[in-house]
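*Asks:* Compute the structure for the input listed below.
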Amino acid sequence: MAGFLVIVIEAPCCCLFIDFVQNISDWVEKRPYWNRAAFYVAIALPAVILCPGLSSIFGSGLIFTTGVIYGMMSLGRKASPEEMRTNAAVFTSPSQSSVPSTNMQSSLVNNAQPFSFTGPPGFDSNV
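*Replies:* Model prediction:
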């Protein structure tokens, strides 16, 4: 059943003999990626739970992987190196004190301390 749903959503041309398949595919295409990711992960799990055989794990694993890929697509593209450097420079401005905060609202990034085992790294990561 899960495999049929994936084919209906991803490749409606394989099911042209069923009249409502194109409508379902068009409706799903309008949804955001995270909806598809959650749907694929949700339909992949019951088969593995109910029948943990090799074929069920492989088939549901492929559907689960498709859900993970859609989840990664919903996060968006990685920022450019220049944008990451400017964002890192904003968070490490000299106006912040070097003493870690004990406030419950403080974040781990603000409390991060530099460390080194044998010396500075061979490259500058600008972090």
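
*Asks:* C-alpha only now, for contacts and for neighbours.
*Replies:* Noted.

*Asks:* From Lys78, how far out is the residue most central in space within the chain?
*Replies:* Centroid-nearest residue in the chain, with Cα atoms, centre = their mean: Met72, separated by 3.1 Å. Note on Met72: its distance to Lys78, by Cα to Cα, to the nearest Å, is 11 Å.

*Asks:* Please enumerate the helices of the protein.
*Replies:* Counting by DSSP state H, the chain has these helices, from start to end: 2-10, 21-29, 33-50, 54-75, 81-91.

*Asks:* how about this one, so we can line them up?
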Amino acid sequence: MPDLESNQKPEQGGANDVTWGFKILGRIIGTLAAAAMIILGLMTMIGFSGSCLLAGILMMAFGGLVIMIEAPIFCQYFQWAEMVTQFVDNRPYFLRAGLYLILSVIPFALCQSVSSFLGCGAMFVAGTFYGVIAVGKKGDAVKAATAAHGGAGYQPQVNNDDSTLR
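*Replies:* Modelled structure (predicted):
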């Protein structure tokens, strides 16, 4: 019987240690952040300055891009949208986190209003969540200290002296 798992390429650039729950939660957070960015981008466009108009347009465009990445079912009639989604899905999570953080900073730098703060803030939270996923699980402190000190015979120092408590 052939080994089926050896023929499959790794997802997310080798990030197989991410649970399916975090993957789905990341998609949900990204989709909600993109929807918020689109809606609040429309509200940002109502401002009286040209920079707020440009920021609102960028927020709506960036929100559409993130919707296409996170929830391709909404863009199923665009054949090129599937290629973009597959391209981003085959990359590590830290690149997606960086993309979302950059996409959230640009419109807010143009127009500092409440609606742009909320919309860009939602996208910033999604980027931060993907950044946390990219970092991964926290390691064991004793194993890290053992590796840092050469590994052989390392014992963590524990203060059991009760005189320091008085």
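
*Asks:* Could you get me the TM-score between them?
*Replies:* Once superposed, chain against chain, the TM-score is 0.65 (TM-score structural alignment, normalised by the length of structure 1); 95 aligned residues with a Cα RMSD of 2.2 Å.

*Asks:* if you skip the residues just before and after it, what's nearest to Val66 of structure 2?
*Replies:* Ala34 (5.8 Å; Cα to Cα, 6 or more residues apart in numbering).

*Asks:* Who are the contact partners of that neighbour?
*Replies:* 62-64, 66-67, 122-123 (Cα atoms under 8 Å, 6 or more residues apart in numbering).

*Asks:* what's the most distant pair in those?
*Replies:* Checked with Cα to Cα, the contacts of Ala34 of structure 2 reach their widest spread between Gly64 and Ala122, with 14.2 Å between them.

*Asks:* Of these two, which one has the most company?
*Replies:* Under the criterion of other Cα atoms under 10 Å, the comparison of Gly64 of structure 2 against Ala122 puts Ala122 first, with 22 against 19.

*Asks:* From what I see, Trp34 of structure 1 and Tyr70 are in contact.
*Replies:* Yes. Using Cα atoms under 8 Å, Trp34 of structure 1 is in contact with Tyr70, at 6.5 Å.

*Asks:* Per the alignment, the residue nearest to Val66 of structure 2 pairs with which residue of structure 1?
*Replies:* Using TM-score structural alignment as the criterion, Ala34 of structure 2 has no counterpart in structure 1.

*Asks:* Quickly find the element holding Ala34 of structure 2.
*Replies:* helix 20-44 (DSSP states H and E).

*Asks:* Buried residues of that helix, list them for me.
*Replies:* Buried positions in helix 20-44 of structure 2, judged by neighbour count with 16 or more other Cα atoms under 10 Å: 26-27, 29-44.

*Asks:* ok, now stretch 88-95 of structure 1?
*Replies:* By 16+ other Cα under 10 Å, stretch 88-95 of structure 1 has no buried positions at all.

*Asks:* Between helix 114-135 and the helix holding Ala34 of structure 2, find me the angle.
*Replies:* Helix 20-44 of structure 2 and helix 114-135 are oriented at 160 degrees to each other (axes from the mean of the first three to the mean of the last three Cα atoms, to 10 degrees).

*Asks:* Helix 20-44 of structure 2 to helix 93-110, inter-axis angle?
*Replies:* Using the same axes, to 10 degrees: helix 20-44 of structure 2 against helix 93-110 is 20 degrees.

*Asks:* What is the burial count for the counterpart of Ala126 of structure 2 in structure 1?
*Replies:* Using TM-score structural alignment as the criterion, Ala126 of structure 2 maps onto Thr66 of structure 1. When neighbours are defined as other Cα under 10 Å, Thr66 of structure 1 has 18 of them.

*Asks:* List the contacts of Thr66 of structure 1.
*Replies:* Taking Cα under 8 Å, 6+ apart, we find Thr66 of structure 1 in contact with 37, 40.

*Asks:* Next one: it relative to Val28 of structure 1, how far apart?
*Replies:* Distance of Thr66 of structure 1 to Val28 of structure 1, given as Cα to Cα: 15 Å.
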